[in-house]
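In: return atomic coordinates for the entry below.
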Amino acid sequence: MSTPPLTGDLSPAEFRTAAHAAIEWIAEYLESSGQYPVRSRVRPGDIREALPPSPPVRGEPLEAMLRDFISTIVPGITHWNHPAFFAYFANSGAYPGILGELLAAGLNANGMLWITSPAVTELEQVTLDWLRQLMGLGDGWFGEITDTASVSTFYALAAARERTGLDVRSKGMAARSDLPRLRVYCSEHAHSSIDKAVIALGLGHDNLVKIATDTQFRLRADALEAALAADVAAGYRPMAVVPCVGTTGMTSIDPVPEVVRTARRFGCWVHVDAAYAGVAAIVPELRYVLDGVDGADSLVVNPHKWLFTPMDCSVLYTRDPQSLKQAFALLPEYLVTATTSETVNLMDYGIQLGRRFRSLKLWMVLRAYGRDGLAERIRHQCELAREFAGMVHFEGGWELMAPVTLSLVCFRRVPPGADEAAIAGLNARIMERVNARGAVYLSHTKLGEQYTLRLAIGNIRTDRQHIALAWRELRAAAAEIEGGA
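Out: Model (predicted):
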């Protein structure tokens, strides 16, 4: 039997049939995602073992792939789109963002240069300016979309290093007797992406200085000033300070205005990590979370965390795009065009050459809900967090571990007379039992040395019945464990 000649892609009819089926599945999934166990129940290796060890010799129909997706892949998914997903920073992919992602995939545009797809560059600039206005920031910010806050922070600190004037771009950092030891400063509760950026930029992890916090887990400006002064006296060169607006562990908000004033006296770049909490400023009464940020040099916010935009979509803003461009811009001959000197070419502002059309999904989310709709949803989720905190506060044997500033609640079970080791063990068992049941999903952190449970609200479909469910599951698990079950 002869093999028919290759004729290019699949037929449009086959694609239409499969695409309609996929859209129907997604719509039904999002409508009924609460029926799934939140955390995947597969064991390590289950998915791999269920898949053929070798690729197919002949092409297979899309219909078969969709069947296998449902039967084999979906059981291996922990459902971040589940309304009772409360771990880490809960997020969600809302309908308009999903539609934007689909259209971007269909276009398959590469926005490395303006000319390679003018709409990719210009829609990104317009959309990020809309977001800036929604958050109440002043003029003068340049924005670009990256994949995650880890990359946004890396870029910001690369720009900070470039602005030192030490010509690291050309001469590097190795074997340079003229190069002082550069230092970066952040809260002891700052995200690990700052550690990774310092390591990747060749500054050395020892040169990331963690600053002590106050009783509400906020960076102490006096401790920062003391550390900066001591390092200057010891011959170090302070390079950057990274205050947080919404730390990962407990969403504490560092005193950005004081940090900016202190950092300026020592010539430091200020990068504000507002990956989770920055978009809360869309709510008029929460706009204070970005107080002082207009005095900083850069800022990261993640629409894929709390702005209902599908992964991945992080936004880096800077008031000094020239330093950012100076750190990364490179123009080989094969990328020279008649417009390269006259337009913004997004490839100049990071290590990526190829850039996909991420702004389309964010643009569609902002348009679909508008300022008032976004504010209403964020406000509601903060109210849900306060309601859950009230449940914890008024129940004997449980305690809140940090102020509830936004939509995260930190808490734990505390039996009478138990020591810290026993409390930590009990709460770890409670969390594991709750998560194993599959109705809700939580994560934990440590505040100081105290093991702490976290309930983070961020899914667009989460409502009161879901936090009530989480509380029932927690209380039931605690009762079973303490009762010996």
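In: from here on, just use CA atoms for contacts and neighbour counts.
Out: Noted.
In: top helix in the protein by residue count?
Out: In the chain, taking DSSP state H as the definition, the longest helix is helix 359-393.
In: next up, for comparison:
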Amino acid sequence: VVATLGTTSSTSVDPIAEIAGVCGGEGIWLHVDAAYAGAAATLPEMRHHFDGWERADSIVFNPHKWMFTPFDASLLLFRDSDAFRDAFSLVPEYIKTGVSDEARNFNEYGIQLGRRFRALKMWVQIRWFGVEGIRARLREHCAWAREFAGWIDAAPDWERMAPVPFSTVCYRYRGSELEEEAAIEARNAAILNHVNATGRFYLSHTKLGGRYTLRLALGNLRQTREHVRDVWETLQSAADETA
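Out: Reported below is the predicted structural model:
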């Protein structure tokens, strides 16, 4: 069973503790996909989102998504390393050596035999920022996302499409002149293209419940609150100019 903690589209969180209880009772392997939101586990105030993930059999977290690490960097944690190795190990005769049993061969922990040295950039990030430095930047991103969501909620022609547990906001333009869903989608697609064409920001979209939705994802070290405010003002201008 794969449970998601901060899904890519809307950053929603599955009920990990409940799922872990079912998996534990049935003897089913539980994998937690925290590729995006795993960084938030460093924040004490966010720990409630992670309740139960300590009972998972494996967890994945990608520091390149929201912990300022250059692409690509993925951390895979697993409870039973032997089970994981047994699932993936394939050692042909030509790579066997006399010391194969004396060291941990990471080529036996995935479908690829070779891999790059990705650990150094992760080590540098942690050494440079420290735990508190990482936390401070994550908190900024979350605070700006909540503020942006507040602007959306206060604007009569805009609507928020999902909760904001982390640093991504899902929203759309929903002017009173728009009634049909097809018209709403076309207008929001036009707004998205208009904003991205400025070259100042790059927004993305998804579909939630079949409805076209714009996304603001905050996670860059160089972002500031002024950037977030500029995005909001540009979105409002784009809504007027695409009418």
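In: in structure 2, which residues correspond to the longest helix of structure 1?
Out: Here helix 359-393 of structure 1 aligns to structure 2 at residues 119-153, judged by TM-score structural alignment.
In: and the longest helix of structure 1, what does it pack against?
Out: Where contact means 3 or more C-alpha pairs under 8 Å, 6 or more residues apart in numbering; DSSP states H and E, helix 359-393 of structure 1 is packed against helix 95-107, helix 118-134, strand 398-400, strand 408-413, helix 464-482.
In: how about these, which one is nearest residue 256 of structure 1?
Out: Nearest of these to residue 256 of structure 1, taken as C-alpha to C-alpha: helix 118-134 at 17.7 Å.
In: the closest one corresponds to what range in structure 2?
Out: Aligned by TM-score structural alignment, helix 118-134 of structure 1 falls on no residue of structure 2.
In: try stretch 149-169 of structure 1
Out: Going by TM-score structural alignment, stretch 149-169 of structure 1 lines up with nothing in structure 2.
In: got the buried residues for that stretch?
Out: For stretch 149-169 of structure 1, burial by neighbour count (16 or more other C-alpha atoms under 10 Å) applies to 149-164, 168.
In: ok, and the closest non-adjacent residue to residue 155 of structure 1?
Out: Spatially, and ignoring its direct neighbours in sequence, residue 155 of structure 1 is nearest to residue 350 (6.5 Å; C-alpha to C-alpha, 6 or more residues apart in numbering).
In: which residue in structure 2 aligns with that neighbour?
Out: In structure 2, the residue paired with residue 350 of structure 1 according to TM-score structural alignment is residue 110.
In: gap between that match and residue 208 of structure 2?
Out: Noted for residue 110 of structure 2: a distance of 33 Å to residue 208 of structure 2, by C-alpha to C-alpha, to the nearest Å.
In: again, but for residue 71 of structure 2
Out: 27 Å.
In: residue 18 of structure 2 too?
Out: 24 Å.
In: can you check residue 128 of structure 2 too?
Out: Distance of residue 128 of structure 2 to residue 208 of structure 2, given as C-alpha to C-alpha: 38 Å.
In: picking that back up, check the contact between the residue nearest to residue 155 of structure 1 and residue 326; I expect there is one.
Out: No - applying C-alpha atoms under 8 Å as the test, residue 350 of structure 1 and residue 326 come out as separate, 9.9 Å apart.
In: could you check which of the two has the larger neighbour count?
Out: Neighbour count, other C-alpha atoms under 10 Å: between residue 350 of structure 1 and residue 326, residue 350 has more, with 22 against 17.
In: can you tell me, leaving aside adjacent residues, what's nearest to the residue nearest to the spatial centre of structure 2?
Out: Taking C-alpha atoms, centre = their mean as the criterion, residue 36 is the residue nearest the geometric centre of structure 2, at 2.2 Å. Residue nearest to residue 36 of structure 2 in three dimensions, not counting chain neighbours: residue 65, with 5.6 Å by C-alpha to C-alpha, 6+ apart.
In: where does the equivalent of the one you found over in structure 1 sit: helix, strand or coil?
Out: In structure 1, residue 65 of structure 2 lines up with residue 305, judged by TM-score structural alignment. Under the three-state scheme (DSSP: H, G, I helix; E, B strand; the rest coil), residue 305 of structure 1 adopts helix.
In: before we move on, the earlier item: let me know the secondary structure of the match of residue 350 of structure 1.
Out: Classification of residue 110 of structure 2 using three-state DSSP returns coil.
In: and it, how far is that from residue 88 of structure 2?
Out: According to C-alpha to C-alpha, residue 110 of structure 2 and residue 88 of structure 2 sit 5 Å apart.
In: equivalent analysis for residue 196 of structure 2, please.
Out: Distance from residue 196 of structure 2 to residue 88 of structure 2, by C-alpha to C-alpha: 42 Å.
In: residue 2 of structure 2 now?
Out: 18 Å.
In: go ahead and confirm the match of residue 350 of structure 1 touches residue 86.
Out: No - assessed by C-alpha under 8 Å, residue 110 of structure 2 is found out of contact with residue 86, at 10.3 Å.
In: mind listing what residue 91 of structure 2 touches?
Out: For residue 91 of structure 2, the contact set (C-alpha atoms under 8 Å, 6 or more residues apart in numbering) comprises residue 108.
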